[in-house]
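*Asks:* Sequence plus the predicted model coming up.
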Amino acid sequence: MRILILGGTGFVGRAVADLAVARGDTVTVFNRGRRSPVGGVHVLTGDRTAPGGLDALRTGEWDAVVDTWSADGQVVGAAAGLLRGRAGHFSYMSSRSVYRFDDDDHQPGLDETSPLVSVEDPDYAGHKLRGEHGAQTFDGPVLLARAGLILGPHEDVGRLPWWLHRLRRGGPTLAPGPHDLPLQYIDARDLAAFLLHAAATGLQGPVNTVSRSGHTTMGEFLTVATEVTGGRAQLRWTDPATILAAGIEPWIQLPVWLPPGPLHNMLHCGDVSRAHAAGLRCRPITETIADTWAWLPDQPPQRTDRPTLGLDPHREAHVLAQ
């Protein structure tokens, strides 16, 4: 296939480029040129937020386009419109954040028909929903890949990297419970495989692209990560109420973790039957963690448009002491 990746050097885009090149596809990446590309790709340079920034895409034809843009959704529409008639399929990397969250009533099983946030939402969810709307200006099949938690090598958000560095440091370690809390996520490489498969089969519409709920648990996640990083950490399983009472912020200060309740139901208990029926396959958490640790540099890349993650060691020690 002839693949155009809008992005292609970061986390998910890089995984798509890696896999497509390995498969023998002809791969073009379009980005600002701030990071080194995958070997074997053709590079087009431009800033899609600037006037004339898409000029490098005014010629050329592709079988499939993958757009990983995560900021202002208006630029997605500009690219999709420009590529009308010159590509066969368009995949937009969206997010399950586009679903409307109601803290009073959010049960497990959220699917692609669930209510969405307002298109006027000024935050990340609104950007993603506006990106979905923009992608619809493409005149062929459009896949809206609504991912959730994404892990794996080259992660630049910092969730799994933070845990790996923390566990490598060792000693008594705050482990947020319960131990059997189900997690729902996807390895970026499995997401890449699904996006390329979707392009080849013409899959379209919104699809929740994460593992089944309980593909791993908080207990397995931290136990495997402890073993992979050398077994130095002593996990101290702590009740969610104790963690919340200490003012520790889930997801940010303890990445990946959300206490049982409506938000956990939304992020870790969604209905993914459509994606799995369409061919999504997810590797074991052991492989994701081991490969991320093998890749992980001393100072992993950190996106500047996302909050800094992790729990202060002194605060962690204070909670454990109590």
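*Replies:* Noted; the coordinates are in hand.

*Asks:* Could you use CA atoms for every contact and neighbour count after this?
*Replies:* Fine.

*Asks:* Can you name the helix or strand that L235 falls in?
*Replies:* Assigned by DSSP states H and E, L235 belongs to strand 233-238.

*Asks:* and V207, helix, strand or coil?
*Replies:* strand (DSSP: H, G, I helix; E, B strand; the rest coil).

*Asks:* quick one: contacts for the closest residue to A290 other than its chain neighbours?
*Replies:* Counting by CA to CA, 6 or more residues apart in numbering, V228 is the residue found nearest to A290 once chain neighbours are left out, at 6.1 Å. By CA atoms under 8 Å, 6 or more residues apart in numbering, the residues touching V228 are I289, A290, W293.

*Asks:* where does A200 fall, helix, sheet strand or coil?
*Replies:* Here A200 is recorded as helix under three-state DSSP.

*Asks:* If you tally nearby residues, what's the number for it?
*Replies:* As a burial measure, A200 scores 14 neighbours (other CA atoms under 10 Å).

*Asks:* Equivalent analysis for V38, please.
*Replies:* V38: 19 neighbours (other CA under 10 Å).

*Asks:* Please look at it and R14 and confirm they touch.
*Replies:* Yes - if you go by CA atoms under 8 Å, V38 and R14 touch, sitting 7.0 Å apart.

*Asks:* what touches both of those two?
*Replies:* G8.

*Asks:* before we move on, the earlier item: what separation do you get for the residue nearest to A290 and Q299?
*Replies:* Noted for V228: a distance of 18 Å to Q299, by CA to CA, to the nearest Å.

*Asks:* here's the one I want to compare it with:
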Amino acid sequence: MKILITGGTTFVSRFTAEYFVAKGHDVVVLNRGSREQVDGVTHLQCDRLYLGDKLKGAYFDLVLDITAYTQEHIQALLTSGVSFCDYVFISSSAVYPETNPQPFIEEQECGRNSVWGDYGMNKLNAERYLQVHISNAYILRPPYFYGMYDNLYREAFPFDCAMQDRPFYLPQNGDMKLQFFHVADLCRFIEILLEKHPDNHVFNVGNKDIVTIKEWVELCYKAVGKTAEFVSVGKDIPQRDYFCFYDYEYVLDVSKQTELMADTFPLEQGLKEEFEWYRDNPDSIYNRKPYMEFIDKELVKK
């Protein structure tokens, strides 16, 4: 296939570009050229909001839109003169209001989520614009992505704590739930969509198995070869001052995904692989939060 991937240089889009290049496809990446490009891709250097004639007359078997965060991002691409067979948009589970009953299902009413704010609404408006103009596009709503090339300070935080033999400061009793999706599973599921072309065009994607934040930290420490020791932090301390997830739990119903792809990457194995990559690429995090500094100043007993 000839595939257009928006982005292609960081985390999800970088992994995806490498994945489809390794499968032998002709991959074109659209980005501003501010970072190193993946080997084997054709680079189209441009801001997606100012495409001009860059894509006019071009044809792709698949447009894999990973970096659309607003309706304007979708609109600019669809009005660029490009043509294609399939379009897959990576949206977000942030389109579900936190007041909806859980687990969230695809048929629920979408709207503002007070935790995610404009990010979720912008993704939702992008979905709606795409559905109006490309009725057969596929929309995927993931929870938290993880895996190689992760440039967010999430798994890297407990990895750092484990490597420094620090105890882990855990919100309350650690029973808040998390749901993940490995970037390799995203690529596998996209391949299944293209092979089967199911009638359903909106999918929650993610692991069936849910973990608590305590279980997740334990797996992160285990990936480093360490055992976590915990210190409980009371609810009066803002969670985001010392921990890498908001005080918000949600679960996606992924039964529609599971009908097409029964298995997903084991979380323990995925975290081990992510740690091995992070250990060799510690500068990959683009915004390292000062959690440890807050802990040492405000939470460690003097």
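*Replies:* Yep, that arrived. Here the structure is a predicted model, which means the values were calculated and not measured.

*Asks:* TM-score of the superposition?
*Replies:* These two chains, once laid on top of each other, score a TM-score of 0.87 by TM-score structural alignment, normalised by the length of the second structure; 297 aligned residues with a CA RMSD of 2.7 Å.

*Asks:* can you put the contacts of V228 of the first structure in CSV and add neighbour count?
*Replies:* Supplementary listing: these in CSV, determined by neighbours: other CA atoms under 10 Å:
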residue, neighbour count
I289, 25
A290, 19
W293, 19
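
*Asks:* Sort out for me which of those residues are in helices.
*Replies:* I289, A290, W293 (DSSP state H).

*Asks:* Where do the helices of the first structure begin and end?
*Replies:* Assigned by DSSP H, the helices in the first structure fall at 11-23, 74-82, 124-135, 159-169, 188-201, 218-228, 240-245, 262-268, 273-277, 285-295, 313-321.

*Asks:* so how far does the second one sit from its counterpart in the second structure?
*Replies:* Yep, that's helix 74-82 of the first structure we're talking about. Here the mean offset of helix 74-82 of the first structure against the second structure after fitting is 2.1 Å, by mean CA distance after the TM-score superposition for the first structure.

*Asks:* what do we get in the second structure for G134 of the first structure?
*Replies:* Under the alignment (TM-score structural alignment), G134 of the first structure pairs with Y129 of the second structure.

*Asks:* Give the other helices and strands that the strand holding L235 of the first structure contacts.
*Replies:* helix 159-169, strand 171-176 (3 or more CA pairs under 8 Å, 6 or more residues apart in numbering; DSSP states H and E).

*Asks:* Next, format these as JSON lines and append distance to V117 of the first structure.
*Replies:* Compiled in JSON lines, those are given as follows (distance: least, CA to CA, whole Å):
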{"stretch": "helix 159-169", "distance to V117 of the first structure": "25"}
{"stretch": "strand 171-176", "distance to V117 of the first structure": "29"}
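
*Asks:* Throw those into JSON lines and include mean neighbour count and distance to F101 of the first structure, thanks.
*Replies:* Formatted as JSON lines, those follow (neighbours: other CA atoms under 10 Å; distance: least, CA to CA, whole Å):
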{"stretch": "helix 159-169", "mean neighbour count": "21", "distance to F101 of the first structure": "22"}
{"stretch": "strand 171-176", "mean neighbour count": "20", "distance to F101 of the first structure": "23"}
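
*Asks:* Share the number of residues neighbouring the alignment partner in the second structure of P300 of the first structure, please.
*Replies:* Counting by TM-score structural alignment, P300 of the first structure corresponds to S284 in the second structure. Close neighbours of S284 of the second structure, defined as other CA under 10 Å, add up to 19.

*Asks:* got a list of what S284 of the second structure touches?
*Replies:* Y149, D150, N151, Y278.

*Asks:* Throw together a PyMOL command that grabs the buried residues out of the residues you listed.
*Replies:* To isolate the buried members of the contacts of S284 of the second structure in PyMOL, using 16 or more other CA atoms under 10 Å:
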select buried, resi 149+150+151+278
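
*Asks:* Name the nearest of the contacts of S284 of the second structure relative to R32 of the second structure.
*Replies:* The shortest approach to R32 of the second structure among the contacts of S284 of the second structure belongs to N151, at 17.8 Å (CA to CA).

*Asks:* Distance check, the aligned partner of the closest one in the first structure against L254 of the first structure.
*Replies:* Here N151 of the second structure is matched to D156 in the first structure, going by TM-score structural alignment. Separation of D156 of the first structure from L254 of the first structure (CA to CA) stands at 16 Å.

*Asks:* Could you do T216 of the first structure as well?
*Replies:* From T216 of the first structure across to L254 of the first structure, the span is 17 Å (CA to CA).

*Asks:* Kindly report the same for L164 of the first structure.
*Replies:* Distance, L164 of the first structure to L254 of the first structure, using CA to CA: 12 Å.

*Asks:* so who does W69 of the first structure touch?
*Replies:* Counted by CA under 8 Å, 6+ apart, W69 of the first structure has contacts L6, G7, V76, Y92, M93.

*Asks:* any idea how far A145 of the first structure is from L57 of the first structure?
*Replies:* According to CA to CA, L57 of the first structure and A145 of the first structure sit 23 Å apart.

*Asks:* Excluding chain neighbours, what is closest to the aligned partner of I243 of the first structure in the second structure?
*Replies:* Aligned by TM-score structural alignment, I243 of the first structure pairs with G234 of the second structure. Closest residue in space to G234 of the second structure, ignoring its immediate chain neighbours: Q172 at 5.3 Å, by CA to CA, 6+ apart.

*Asks:* Need the winner for burial among the helices of the first structure.
*Replies:* helix 124-135 (a mean of 24; mean count of other CA atoms under 10 Å).

*Asks:* Please pull up the equivalent of Q164 of the second structure in the first structure.
*Replies:* Looks like Q164 of the second structure aligns to R169 there (TM-score structural alignment).
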